[in-house]
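Chemist: okay, here's the prediction I keep looking at, along with the sequence it came from:
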Amino acid sequence: MRTVLDFTPLYRSSVGFDRMLDLLDNASRVASVDNWPPYDIAKIGDADYRITMAVAGFAQDELTVTQEGNNLLVGGAKTGDDSGEYLHRGIAGRTFQRRFELADHVKVVDANLTNGLLTIDLKREIPEEMKPRQIEIGQASSPAQVSQIDQGQKAA
């Protein structure tokens, strides 16, 4: 059973959250969940994150990590020739593409493959112009000066 959420009332009382509400709506529409390859997402600092994917059997040149805007795409495709006869095949080597939706200002810092684990380090870097800043409060002019300016504008 799927629950349908209606975010319409939130659009009336919020400004600038439309992207987040669209993401929630899209996430609820996911038809099937593919859980391969398995992965972990960890927060390792105030603005640092790490995605670790188990990609056993894939070589470094068979994996791709691409950031397109706010999307992180991780793909893998086996290039080797597989001509052996298997009695049992339990190690998955199928092609995959995993998509992660990144928040604004999150960038890929590094990606490493060690012992079958692909580690992708991410960092949120808020631009200087978006960080909080102190606004200096000036002294207001006297009411007499304000009224003179208002009268001058009315006369023109």
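Modeler: It's in.
Chemist: can we go C-alpha only for contacts and neighbour counts from here?
Modeler: Fine.
Chemist: wait, a strand at residue 122?
Modeler: Yes. Checked against DSSP: H, G, I helix; E, B strand; the rest coil, residue 122 lies within a strand.
Chemist: how far away is it from residue 114?
Modeler: Distance, residue 122 to residue 114, using CA to CA, to the nearest Å: 17 Å.
Chemist: ok, those two, which is more surrounded?
Modeler: residue 122 (20 against 11; other CA atoms under 10 Å).
Chemist: not counting sequence-adjacent ones, nearest residue to the more buried one?
Modeler: Nearest residue to residue 122, sequence neighbours excluded (CA to CA, 6 or more residues apart in numbering): residue 108, at 4.5 Å.
Chemist: same check on residue 98?
Modeler: Closest residue to residue 98 apart from its sequence neighbours, by CA to CA, 6+ apart: residue 74 at 5.1 Å.
Chemist: second structure for comparison follows:
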Amino acid sequence: MRTFDLSPLYRSTVGFDRLFSMLDGFEAAPGYPPYNIERTGENAYRITVAVAGFGENELSIESKENTLTIKGAKQTQTAQNGEVLYQGIAARAFERAFQLADYVTVKNAALENGLLHVDLVREIPEAKKPRQIPISNAQPQVVETKVAA
């Protein structure tokens, strides 16, 4: 039996959770920067990206069509108090892209304690929502026509 690894698709999509609720038991592959995708309500989601060391002016968020792109580029800085002996804090540029389901839009983005929170919401237009059709018990009308002789 062949198995397919859908983890790249799962970790870069938001709003397709009905499809992914059928799939269980696989971990997303690690990457830089680490992130979480959470469901905060019936139609609300939050992407949290760990961007320690990046300031607001070094991050950009772009939503185009059904793709959300988060980019970070560290501005070059020289050490002010001598030379750096060990650099364990990552300062490399990154770009993360997330595929969004139809009608998922970005509502808010906030940088707090080294975490970038991007809030998303799915707003289905009224014309696309299912609606109830009332059933009437009216009898069909018979139309009589007379043929002229």
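Modeler: Arrived safely. Predicted model only: the values in this text are computed from it and were never measured.
Chemist: just give the TM-score of the two.
Modeler: Superposed pair, TM-score by TM-score structural alignment, normalised by the length of structure 2: 0.71. Supporting alignment: 121 aligned residues with a CA RMSD of 2.6 Å.
Chemist: okay, now the residue opposite residue 55 of structure 2 in structure 1 once aligned: neighbour count?
Modeler: Aligned counterpart of residue 55 of structure 2 in structure 1: residue 59 (TM-score structural alignment). A count of nearby residues for residue 59 of structure 1, using other CA under 10 Å, gives 15.
Chemist: quick revisit: would you mind measuring from the aligned residue in structure 2 for the residue nearest to residue 122 of structure 1 to residue 34 of structure 2?
Modeler: Using TM-score structural alignment, the partner of residue 108 of structure 1 in structure 2 is residue 106. Using CA to CA, we find residue 106 of structure 2 at a distance of 20 Å from residue 34 of structure 2.
Chemist: next one: residue 52 of structure 2
Modeler: Separation of residue 52 of structure 2 from residue 34 of structure 2 (CA to CA) stands at 10 Å.
Chemist: so which of those two has more stuff around it?
Modeler: Remark: of residue 52 of structure 2 and residue 34, residue 52 carries more neighbours, 16 against 12, as counted by other CA under 10 Å.
Chemist: pretty sure that one contacts residue 111?
Modeler: No. The pair residue 52 of structure 2 / residue 111 is not scored as a contact, 9.9 Å apart, by CA atoms under 8 Å.
Chemist: so the residue nearest to residue 122 of structure 1, which of the three states?
Modeler: Residue 108 of structure 1 ends up strand, using three-state DSSP.
Chemist: chain neighbours aside, what residue packs nearest to the residue at minimal distance from the centre of structure 1?
Modeler: Residue closest to the average C-alpha location in structure 1 (CA atoms, centre = their mean): residue 102, at 0.4 Å. Leaving aside its sequence neighbours, residue 102 of structure 1 sits nearest to residue 70 (CA to CA, 6+ apart; 4.8 Å).
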